[in-house]
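S.K.: Sequence unavailable; structure follows:
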C-alpha cells in the first residue's frame, strides 16, 4: 500500500528530537512521500534540510501561513518571492484566510493570499489552502484565480457538502485528515457524498491526530488510520483508497513526480 501525506509539519519543534525516526515509521507504514507546507521564513532551514536528506520523498512548499501574517508580512512575502525565483517548489502553501483567533490583520491576509495566488499562476504551481472560520470568504477569493486555471488543495477540509461542491466546481481537491475519524465532526457524512477522485489524504502532523491516537502527537505513519476510515465509509478496500488518493496527489504535485 502506497500512501502520500500531502500535508505535514514534520520540520517543526514537535519533531526536534525524533524527526528521522518519525519519517522512518512513515515509510514502514507505506507512506511513500511527505509534503511539507511552509509557515514562515523561520522554518525554511529545517524544511530544506529534510528535503535534502530525503530526496524524492520529502518536498518543501513556499508560502506564508495566514496566522503568521503580521506587521512584517511584506518582508516575509519578499523572502518567498526571492526563493521562487531561485529554486523549484512543488506548491505554494499553506496560504489562505484564518479569522478564528484574530481578525486584526484580515486586510493583510487577503493581500498576502492574493499575491501568493498570483505567483502560483506565474510559476504554474498548485496552492495548498488553509481556511478557518472563513470558508465562503476563501472560496470567493480563490474563484477569480481558479477561473484563470489555478488548482490545488483545500487543506483540512471540514466543511459542508455544499462547500465541497463549490470547491470541486472550481477544480480544487479536498484534503481529508484526522477529523474524518472524529465521531461528532460530521465530516464522515460529507465524505460519503464525495467521490474519491476529489480527495487527497493528509495528517497535518503534529496536529489533528486521528482516532485511536487522538490527543497525542500526530505523525505521518497515522495516515493509515485516515485511509482505513475512508475505506470504511465507502465500503471499499483500503488499497483502493490509497491508490486513488495517491494518484490524485501526483496529478496535483506534478513538479515532484
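M.R.: Cool, the structure landed. The shown structure was predicted, so the numbers you read here are calculated from the model rather than taken from an experiment. Numbers count the residues shown, from 1 in each chain.

S.K.: CA atoms for contacts and neighbours, from now on please.
M.R.: OK.

S.K.: mind checking how far the helix or strand containing residue 107 is from the chain centre?
M.R.: Secondary structure assignment for residue 107, by DSSP states H and E: helix 106-123. Distance, stretch centre to chain centre, for helix 106-123: 17 Å (CA atoms, centre = their mean, to the nearest Å).

S.K.: Comparison target below:
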C-alpha cells in the first residue's frame, strides 16, 4: 500500500531525532510520499533541507502564503523565486486568499495570488491553494485565470457539495485532511458524495490533527486515519483509497 500526504509542514520539526521518528512512523503506516509547501522566504531552506535528507520521500513546493502577504510582499516573493533553481519543485504553493485573520489585505492578497498563478503557468506547474473564508474571492480569480495550463489542489477543502462541484469543474482536486474525521464538521457528508477520482489526501501537519489524536500536534503518519475515514465514507477498503488518491497525486504533481 502506498499513501501520499499532499500537504505537510513536517519541516517545522527542527530536532533531527524527532524528525527521524516522524519519518519512520510514516513508513510504518505506508506513507511514502510527502509534499512540502513553504510559507515564506525563511521557510524555504527548511523545506529543502528535509527534501535533501529524505529525497526518496519528500517533494518541495514554493509559494508565498496569503497570511504572509504584507507590505513589501513583492520583494519577499522575489526572494522565494530566487530559490527556484536550487532544487526541482513540484508545485507553486501554498498560495491563495485568507480572510479569517486579516480582511484588510484582500487587495494585495489577490495581486499576489494572480502573480503566483502566472509563475505557475510559466513553469507549467500546478498550484496548491489556501482558501479560508474566501471561497468566492478565490473562485473568481480562478475563473478569470482558467485554462488548460491551470490545475492543482484546493488544500484543506471544507466547503459544501456545491463548492466541491465547482472546484472539480475547474479541473482541480480536493485536498481532504483531518477535518473529515471531526464529528460535527459536516465534511463527511460532502466527501461521501465526491468521487474518489477527485480527491487527494493531506494532513497539513502539525495542524488539523485527525481523530483519535485531535488536540495534539498533527504528523504525516496520521494520514492513515484520514484515509480510513474516506474509505468508510465510500464503503470501500483502505487499499483502494490509497491507490486512487496516490494516482491522483501523481497526475497533479507529475511524479
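M.R.: Cool, got the structure. Predicted model only: the values in this text are computed from it and were never measured.

S.K.: Got a TM-score for the pair?
M.R.: TM-score for the superposed pair, counting by TM-score structural alignment, normalised by the length of structure 2: 0.97. Supporting figures: 253 aligned residues with a CA RMSD of 1.1 Å.

S.K.: follow-up on the earlier one: can you state the mean residue-to-residue distance of the helix holding residue 107 of structure 1 versus structure 2?
M.R.: Superposing on structure 2 and averaging over aligned pairs (mean CA distance after the TM-score superposition for structure 1), helix 106-123 of structure 1 comes out at 0.5 Å.

S.K.: Tell me the counterpart residues of whichever helix or strand comes after that helix in structure 2, please.
M.R.: Counting by DSSP H and E, the next helix or strand C-terminal to helix 106-123 of structure 1 is strand 127-132. Alignment note (TM-score structural alignment): strand 127-132 of structure 1 is matched to residues 127-132 of structure 2.

S.K.: The strand or helix carrying residue 246 of structure 1 - contacts with which helices or strands?
M.R.: Residue 246 of structure 1 is part of helix 238-252 when elements are defined by DSSP H and E. Secondary-structure packing of helix 238-252 of structure 1 (3 or more CA pairs under 8 Å, 6 or more residues apart in numbering; DSSP states H and E): strand 3-5, strand 199-201, helix 223-234.

S.K.: against structure 2, where does it fall?
M.R.: Using TM-score structural alignment, helix 238-252 of structure 1 pairs with 238-252 in structure 2.

S.K.: can you pull the buried residues of that stretch?
M.R.: 238, 241, 242, 244, 245, 246, 247, 248, 249, 252 (16 or more other CA atoms under 10 Å).

S.K.: what's the average distance of it to structure 1?
M.R.: For stretch 238-252 of structure 2, the mean deviation from structure 1 after alignment is 0.4 Å (mean CA distance after the TM-score superposition for structure 1).

S.K.: Relative to residue 17 of structure 2, how far out is the closest residue to residue 121 of structure 2 other than its chain neighbours?
M.R.: In this structure, residue 121 of structure 2 finds its nearest non-sequential neighbour in residue 149, 5.9 Å apart by CA to CA, 6 or more residues apart in numbering. Distance of residue 149 of structure 2 to residue 17 of structure 2, computed by CA to CA, to the nearest Å: 41 Å.

S.K.: So those two - more neighbours on which side?
M.R.: Shown here are residue 149 of structure 2 and residue 17; by other CA atoms under 10 Å, residue 149 has more neighbours (16 against 9).

S.K.: Surely that one is in contact with residue 123?
M.R.: No: using CA atoms under 8 Å, residue 149 of structure 2 makes no contact with residue 123, being 9.9 Å away.

S.K.: Check for me that residue 35 of structure 2 belongs to a strand.
M.R.: Yes: Residue 35 of structure 2: assigned to a strand according to DSSP: H, G, I helix; E, B strand; the rest coil.

S.K.: and the closest residue in space to residue 217 of structure 2 that isn't next to it in sequence, what element?
M.R.: Spatial nearest neighbour of residue 217 of structure 2, excluding adjacent residues (CA to CA, 6+ apart): residue 206 at 5.1 Å. Using DSSP H and E, residue 206 of structure 2 is not contained in any helix or strand.
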